[in-house]
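Student: any chance you can model this:
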Amino acid sequence: MTITSLRRAVLPGVATLALALSACSASNETDTASGGGDEAAAELSGQYTIGGASSQEAAQLAWTTGFTEVAPDVTMTYEPVGSGGGRENFISGAYMLAGSDAYLTDDEGELSDATERCGGEAPIEVPNYVSPIAIIFNVDGVDELNLTPETLGAIFAGEITQWDDPAIAEENPDADLPSAPINAVHRSDESGTTENFTSYLDVAASDSWTGGVVETWPREFGGEGAQGTSGVVSAVTDGQNAIGYADASQAGDLGTANIQVGEEFVAPTPEAAANILAVSPLAESAEENQLIYDLDYLTEEADAYPIVLTSYMIACPTYEDQAEADVAKAYLEYVIGPEGQEQGANEAGAAPLESGLQEDALAIIETISAGS
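Tutor: The predicted structure follows:
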């Protein structure tokens, strides 16, 4: 089964919604597919502040800047206050849109609160930013590195401590592995990247990783801590025989490990990272206007890289104010459309959404309107 056919097999509600929207005019469809750059958007105006996940900061700077070409009289500002802050401000009504590295749940009542904020309608949630989390390394004499999930988990749990350990050697028979200690570098700060990385390890490396899903690194596993993505990259770059995890766009000249998926070892390319959404099921709680995913960390699809950061945009299906509804719709069309996704890839290293997923998200965004 191809990725596209598999994706459509798990999106029956979206397919129905897309069919219902087919009565829209051809010109409207063309405008939506190109990111919403139509005459109506050009007539919009006003100043709007949105915010949320700091992972989206670079991409959102590119998008808010690029959006001025679509809507010259709109000033859009994105505040990187973190996913939790974004969700909180959306629920309170301070933001008309929010970015979040996790979809809304009712673990702490956020989904119900957001539904209430949206007048009793389930909020729209669509992915807009996907980035591979690369396993970066700087190991003497090693240019290419293959790792299985269990070996990766054992390295970061402090169970495998030497580069010439039999487990690593078996996965890299052609590599000249040094007989040297492994310097495993992790984030020292509270981190969404750490949370996404350990979410993968918790499922795919459950025999070797016992730390669970965490935002703050477990001290008992040791290793070297570094502040922020730049700190991890610097520590691996300047360290000896070091390995760490970071947004792939920040890897620079460092080596990036290939991770076992099925019987293949897959590199952290943007295309492979985006494909993980295409092979993953929608969350059980997903409504028809929510493209939220429980990532399939155990996929055997060789063109999908499983260690990713997936971030969403949250919106209301209906806004009380017509201007707010028009701006929210136009901005999301721009971000999710081909132009915005290409801009995010070029300027922030994001993985462009697969074209079919873009179409499904745009069909949902098209339904945004103002209340009667």
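
Student: for the rest of this, base every contact and every neighbour count on C-alpha atoms.
Tutor: OK.

Student: what sits against Thr161?
Tutor: 155, 181-182 (C-alpha atoms under 8 Å, 6 or more residues apart in numbering).

Student: following up with a second sequence; could you model it the same way so I can compare the two?
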Amino acid sequence: MLRHLTRTLALAVALSISAGQAYADTALKGAGATFPHPLYSKWFRDYQAEDPTVTFSYEAKGSGYGISRIVSGGVDFGATDKYLTDQELKVAPEKLLHIPTVIGAVAVAYNVPVAGHGLKLTPQALAGIYQGKITRWNDPILVRLNPKLGLPSRKIVVIHRSDSSGTTSIFTDYLSAVDNSWSKSVGKGTSVVWPVGVGAEGSSTLVKKIEETPDSIGYVEIAYALENDLKTAAIKNRSGRFVKANALSTRAAAVQAMQKKAGKAHPAERDFRLSLVDQPGKEAYPIVGLTWLLVYQQQRDAVQGKKLVEFLRWQLRKAEKMTSTLHYTPLPETWTTQVEQTIGSIHIPQ
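Tutor: A predicted model of the protein is given here:
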């Protein structure tokens, strides 16, 4: 009898400890952009090492998916490379905040075996390829830009994202800004009606398609291109220089636009929604964008809200130093205080 009672008490204690541990863990769910996914994955792992009571889950299915999930209340945070318009924000049940995290460049990657590195493209040439006006690698326009590459006569295989994508939003925002015919015929957004090309769902799938398809071209966040050793084109910027995507050219593109935008509002009312494409500056890479975390200003759960705010403060102050190793560009220091104030405006229920 005593032995049975001892075993019963031991089992009860074990169950109590187990239940207490389960209660202590706070699960934060997110969904959205594949653009920053390599970086966010590292942030989640590193933060869990500092605070083991937090667990993260993240569905990298594109910015459109992240927006729909946060608006429907299915996740604690959404991730997007395309900011929401005033009209889109009205659909959300409560006030959504845009928390900018990092800046990234959209590289134009290609797989032309005989051409080697060094492809140069003007905005009009890039738009022409994606409109189906330039269909072969030895088109006179491309040969004039790249006389030493020995471009082949083979057909260009155009690859684009098939899902609702923030990377697509940045890419088409750029093409709309630099090419009037693109702006009128195709436009910009997370999803567009592509004149030509083969679709790929997600950044990783797009990379794989480029790798497996000779004579192909596609657009992808620079981290994916560099991590997979893809060739990337130099794009002619507003100053007339051909610039490749890297940390310096990304920052050069972002600083001026961000300073102008940030100076317009009271610090507590910053609006971090802005486009960074086609910025002036000799060193500026022209296809650059911000990526944001979408969170509700009014949190519904005290524990989850507190943990989410703690993570947001951590990534702003500490994780930005990790960005360069994964080829992202941190926010300018001039923005840190303003972003922190926005995070501080999140209300956690008592």
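
Student: got a TM-score for the pair?
Tutor: The TM-score (TM-score structural alignment, normalised by the length of the second structure) is 0.77; 319 aligned residues with a C-alpha RMSD of 3.3 Å.

Student: that older thread, among the contacts of Thr161 of the first structure, which are in helices?
Tutor: Ile155 (DSSP state H).

Student: buried ones among the contacts of Thr161 of the first structure?
Tutor: Using 16 or more other C-alpha atoms under 10 Å as the burial test, those include 155, 182 as buried.

Student: what's the following helix or strand after the longest strand seen in the first structure?
Tutor: Determined from DSSP state E, the single longest strand within the first structure is strand 124-138. As assigned by DSSP states H and E, the chain's next helix or strand after strand 124-138 of the first structure is strand 146-147.

Student: quick revisit: mean per-residue distance, the longest strand of the first structure versus the second structure.
Tutor: Its matched residues in the second structure lie on average 1.8 Å from strand 124-138 of the first structure after superposition (mean C-alpha distance after the TM-score superposition for the first structure).

Student: so who does Leu152 of the first structure touch?
Tutor: Residues in contact with Leu152 of the first structure (C-alpha under 8 Å, 6+ apart) are Ala205.

Student: please repeat the previous calculation with a cut-off of 10 Å.
Tutor: 135, 146, 159-160, 168, 201, 204-205, 208-209, 257, 259-260 (C-alpha atoms under 10 Å, 6 or more residues apart in numbering).

Student: just put the residues you listed in CSV and tack on neighbour count, distance to Leu353 of the first structure and secondary structure.
Tutor: CSV is the format used below for those (neighbours: other C-alpha atoms under 10 Å; distance: C-alpha to C-alpha, whole Å; DSSP: H, G, I helix; E, B strand; the rest coil):
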residue, neighbour count, distance to Leu353 of the first structure, secondary structure
Ile135, 25, 22, strand
Asn146, 22, 26, strand
Glu159, 14, 36, coil
Ile160, 20, 36, coil
Ile168, 21, 33, helix
Leu201, 26, 24, helix
Ala204, 22, 24, helix
Ala205, 21, 27, coil
Ser208, 21, 32, coil
Trp209, 26, 30, coil
Ala257, 23, 23, coil
Ile259, 22, 21, strand
Gln260, 21, 22, strand
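
Student: if we can go back for a sec, mind listing what's buried along the longest strand of the first structure?
Tutor: 124-138.

Student: do stretch 355-369 of the first structure as well
Tutor: Neighbour-count burial for stretch 355-369 of the first structure [16+ other C-alpha under 10 Å]: 357-366, 368-369.

Student: for stretch 262-282 of the first structure, same thing?
Tutor: Neighbour counts over stretch 262-282 of the first structure (16+ other C-alpha under 10 Å) mark 265-282 as buried.

Student: now, those that are in strands?
Tutor: When strands are assigned by DSSP E, the members of these inside them are 265-266.

Student: now, the buried residues of stretch 262-282 of the first structure that are in helices?
Tutor: Of the positions in these, 270-278 sit in helices, assigned by DSSP H.

Student: ok, Asp143 of the first structure touching Asn258?
Tutor: No. Counting by C-alpha atoms under 10 Å, Asp143 of the first structure does not reach Asn258; the two are 11.4 Å apart.

Student: for those two, indicate the residue with more neighbours.
Tutor: Asn258 (21 against 14; other C-alpha atoms under 10 Å).

Student: doesn't Gly252 of the first structure fall inside a strand?
Tutor: No. The assignment for Gly252 of the first structure, made by DSSP: H, G, I helix; E, B strand; the rest coil, is coil rather than a strand.

Student: what's the matching residue for Ala246 of the first structure over in the second structure?
Tutor: Counting by TM-score structural alignment, Ala246 of the first structure corresponds to Val220 in the second structure.

Student: run through the strands of the stretch 101-250 of the first structure in chain order.
Tutor: Using DSSP state E, counting those that start in this stretch, the strands found in the stretch 101-250 of the first structure span residues 124-138, 146-147, 183-187, 224-226, 242-247.

Student: in TSV: those strands, plus distance to Phe90 of the first structure.
Tutor: Below are the strands of the stretch 101-250 of the first structure laid out as TSV (distance: least, C-alpha to C-alpha, whole Å):
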stretch	distance to Phe90 of the first structure
strand 124-138	12
strand 146-147	40
strand 183-187	28
strand 224-226	31
strand 242-247	26
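
Student: wait, Glu310 of the second structure sits on Ile343?
Tutor: Yes. With contact defined as C-alpha under 10 Å, Glu310 of the second structure reaches Ile343; the gap is 9.4 Å.

Student: residues touching whatever residue of the first structure lines up with Val108 of the second structure, list them.
Tutor: Using TM-score structural alignment as the criterion, Val108 of the second structure maps onto Ile135 of the first structure. Residues in contact with Ile135 of the first structure, defined by C-alpha under 10 Å, 6+ apart, are 145, 147, 152, 197, 243-248, 251, 254-259, 267-268, 307.

Student: again, only using 7 Å
Tutor: Counting by C-alpha atoms under 7 Å, 6 or more residues apart in numbering, Ile135 of the first structure touches 243-246, 256-257.

Student: which pair in these spans the largest distance?
Tutor: The most widely separated members of the contacts of Ile135 of the first structure are Ala246 and Ala257, with 11.6 Å between them, by C-alpha to C-alpha.

Student: overlap of the contact sets of these two?
Tutor: With C-alpha under 7 Å, 6+ apart as the test, Ala246 of the first structure and Ala257 both reach 135-136.

Student: what residues does the biggest helix by length in the second structure touch?
Tutor: When the second structure is parsed with DSSP H, its longest helix is helix 2-24. Contact partners of helix 2-24 of the second structure, identified using C-alpha under 7 Å, 6+ apart, comprise Thr53.
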